[in-house]
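[1] build the 3D model from these lines:
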Amino acid sequence: MTTASGLVIRETTDADIPAMARIMSEVNPAHQWTPESLAHEISFLQAHPLGLHLAQWIVEEAGEPVATAAVLQFAGMYHQDRYHAEIMVLPAAERHGIGTRLADTVAAHLRGRGAREVLAGAYEHQPHALAFLARRGFTEAMRFYDNVLELTDFDLGQWAGHERVPDGVRVLSYPQLEAELGPDAALHAFHAGFAEAREDVPRTGDATELTLDDFRKRFENPALFPEGLLLAVTDMGEVVAVSELWRADGNATRLNTGLTGTRRAWRRRGLALALKLAAIRVALAAGVTEIWTGNATTNAPMLAINDRLGFRPRPAFVEMKWGGV
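    As a prediction, the model looks like this:
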């Protein structure tokens, strides 16, 4: 579609992935994408057995990509009538009506799909973006902090004793668990512990069951850092707590935290703190200077652990919702 102002809005092809990754990274520099990581995410969504929906657009001005948008469904919080919408406009192209035109395109697509719930969002220090969503009927549903730990002056010696775990439990990396149990048994044990721990993570909808096939595909992610997958494992080989580190796209000095969580029967025994400290030890050995983690502002137990360790919040991402299922 070519607008009256000469903007071209069209659906994307695989050839647009590098431009999309560049726009997404420039719009949200705290969370970078590479063409490889974006291609992996697109491939995962398109091949998912739930039949997840994905539609993407790119906007060109004088032949140059200046914005991108997407309507998608996530496997982790799936409902057939729930969609997530993203609109990203390069800073230099903002306030020219491009976002409005993309929003109209996205809205028409969602109407055609019969969407009953749409989730979108922006950061709290972007009031114009939040107002943009509010004018379209979105209201705040939840907030998520980026919490950042600077490792330059972190002193693990001050935490002596806090890495201890209960009798009958050891801290292992996933490669160590594989070496002990074998690949198949290790994968099943990791999946069982991870799947239960993630169920209670705050989110704006019910968690979808994490299948073993979905879990296995996580190991194809270009950001995989196997030594940063830290597990609390019983003498019987049961994974009872998890804390994950993943590589950050385009930044060798940073690691991102995935899930940190504990199975219900093992909570309040210090496992989460012990695993976070083990993860920090791994990060320091890798020469990393920052660890980032995301937490819902309602996740008081995890926020308390992170605050105690020295993680400090950045501006929160405000998830906004239209409708409901």
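[2] switch to C-alpha atoms for all contacts and neighbour counts from now on
    OK.
[3] distance of residue 99 from residue 116?
    22 Å (CA to CA, to the nearest Å).
[4] now the helix or strand containing residue 276: buried residues?
    Using DSSP states H and E, residue 276 falls within helix 271-285. For helix 271-285, burial by neighbour count (16 or more other CA atoms under 10 Å) applies to 271-280, 282-284.
[5] same thing with stretch 92-107?
    98-99, 102-103, 105-107.
[6] second input sequence below; structure requested for side-by-side comparison:
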Amino acid sequence: MTVTVRDLRLEVPADVERFAHSRHLALPYVLWVPQAIVHRQAHTHPDAHYRSLVAEEDGETIGTAQVGLAYDSPEPGQGYLNVYVRPDRTRRGAGALLVRAAEEHLIARGATKLFSWVLDEPGNRAFAERHGYRASRSAHFLRLDLANGRLPPLPDLPPGVELRTAADFADDPRPMFELDAETTSDEPSDIDAEFTDYEAWLQETWKHPLLDLDLTSVAVVDGRPAAFSAAHTDRGTRYATAMTGTARAFRGRGLAKLAKNASLHRARAAGYKEAFTGNDTDNEPMLAINRSFGYEICATEVRHVRELG
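    This is a model prediction of the structure:
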């Protein structure tokens, strides 16, 4: 039995479905849906040199990797490779082959620092260390039993605040772009991000196939979007928060919690059963908000870094 690595074949629906299934088995806290995988490959900015890799053994997909450059970071040369092997197909060499192929791709395109998320388990961390990666910051995956959990009641809106949905901005999403760009730039991360390309944001974020405009809540103050909670769904039973944030001028007023609470209530009313989200372990304000909704930590990832000579 031989393990080989190749690019994902987007033109073969069954290949994309196997990629999504393998990812789901390795990382079930994320919505792995074929159309989202195709969308990311097709619409990620060309400067990212993005690739989806497949490790295959006798025709079976046993591992995957998503690889690219952080093109929207002000610091050049930062690459990422997120490698996951099916938990029932480990110790076949798939992980090492995926890492090698990913690193060769990134180094050839000028990467000098490589980042990789690794599930916080002894075997995974040891694997990363053997390949020259050192542990950096960490993040939690959190899950909420949306069908049976007790959400906080919807409070009265503060004076001057109204709740809308992202669908209300469908004709002109630029205010949402500006809010997303400001909040993302302040998110805790090893890689700083600057959203300056509106057209790229439209393709990658606003037109993402999982984004539910009707479930994405926006707190508006004096006609300006001040806070939001972006909702992704699999159009079935699973809901995930893609981003929650507040513009700097409006922080400290509970607007992010207000927006997320409204989104969760609408998601439950729409029949979604599970809600997922993720937070940096140092992001205590957002972790506290999620605990108040009933989210519980279900897994932790540790970002590892390798600096090239």
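[7] tm score of chain vs chain?
    Here the TM-score for the pair of chains, by TM-score structural alignment, normalised by the length of structure 2, is 0.88; 305 aligned residues with a CA RMSD of 2.4 Å.
[8] returning to that earlier point: ok, and what's touching the helix holding residue 276 of structure 1?
    151, 156, 162-165, 171, 227-228, 230-232, 241-245, 255, 260-262, 289, 291, 305 (CA atoms under 8 Å, 6 or more residues apart in numbering).
[9] which parts of structure 2 are helices?
    Under the criterion DSSP state H, structure 2 contains helices at 13-26, 34-43, 94-108, 122-130, 174-185, 198-201, 255-269, 284-293.
[10] what's the average distance of the third one to structure 1?
    Here helix 94-108 of structure 2 is compared with structure 1 after superposition; its mean distance to the aligned residues, by mean CA distance after the TM-score superposition for structure 1, is 3.1 Å.
[11] what of the fourth one?
    On superposition with structure 1, the average gap between helix 122-130 of structure 2 and its aligned counterparts reaches 1.0 Å (mean CA distance after the TM-score superposition for structure 1).
[12] work out the gap between that helix and the centre of the chain.
    Distance, stretch centre to chain centre, for helix 122-130 of structure 2: 22 Å (CA atoms, centre = their mean, to the nearest Å).
[13] and the third one, by the same measure?
    Chain-centre distance of helix 94-108 of structure 2: 21 Å, with CA atoms, centre = their mean.
[14] cool, the first one as well?
    When C-alpha coordinates are averaged (CA atoms, centre = their mean), helix 13-26 of structure 2 and its chain have centres 17 Å apart.
[15] so which bit of structure 2 is the helix holding residue 276 of structure 1 matched to?
    On structure 2, the counterpart of helix 271-285 of structure 1 by TM-score structural alignment is residues 255-269.
[16] tell me the residue in structure 1 aligned with residue 112 of structure 2.
    Using TM-score structural alignment as the criterion, residue 112 of structure 2 maps onto residue 116 of structure 1.
[17] that match against residue 81, yeah?
    Yes. Using CA atoms under 8 Å, residue 116 of structure 1 is in contact with residue 81, at 5.4 Å.
[18] what residues do these two have in common as contacts?
    residue 325.
[19] which residue packs closest to the alignment partner in structure 1 of residue 301 of structure 2, ignoring adjacent ones?
    Matched across to structure 1, residue 301 of structure 2 falls on residue 317, judged by TM-score structural alignment. Leaving out its chain neighbours, the residue that sits closest to residue 317 of structure 1 by CA to CA, 6 or more residues apart in numbering is residue 123, at 4.2 Å.
[20] again, but for residue 233 of structure 2
    residue 239 (4.4 Å).
[21] return the distance of the one you found relative to residue 272 of structure 2.
    According to CA to CA, residue 239 of structure 2 and residue 272 of structure 2 sit 6 Å apart.
[22] then residue 102 of structure 2?
    For residue 102 of structure 2, the distance to residue 272 of structure 2 - CA to CA - is 36 Å.
[23] could you do residue 47 of structure 2 as well?
    For residue 47 of structure 2 relative to residue 272 of structure 2 (CA to CA), the value is 36 Å.
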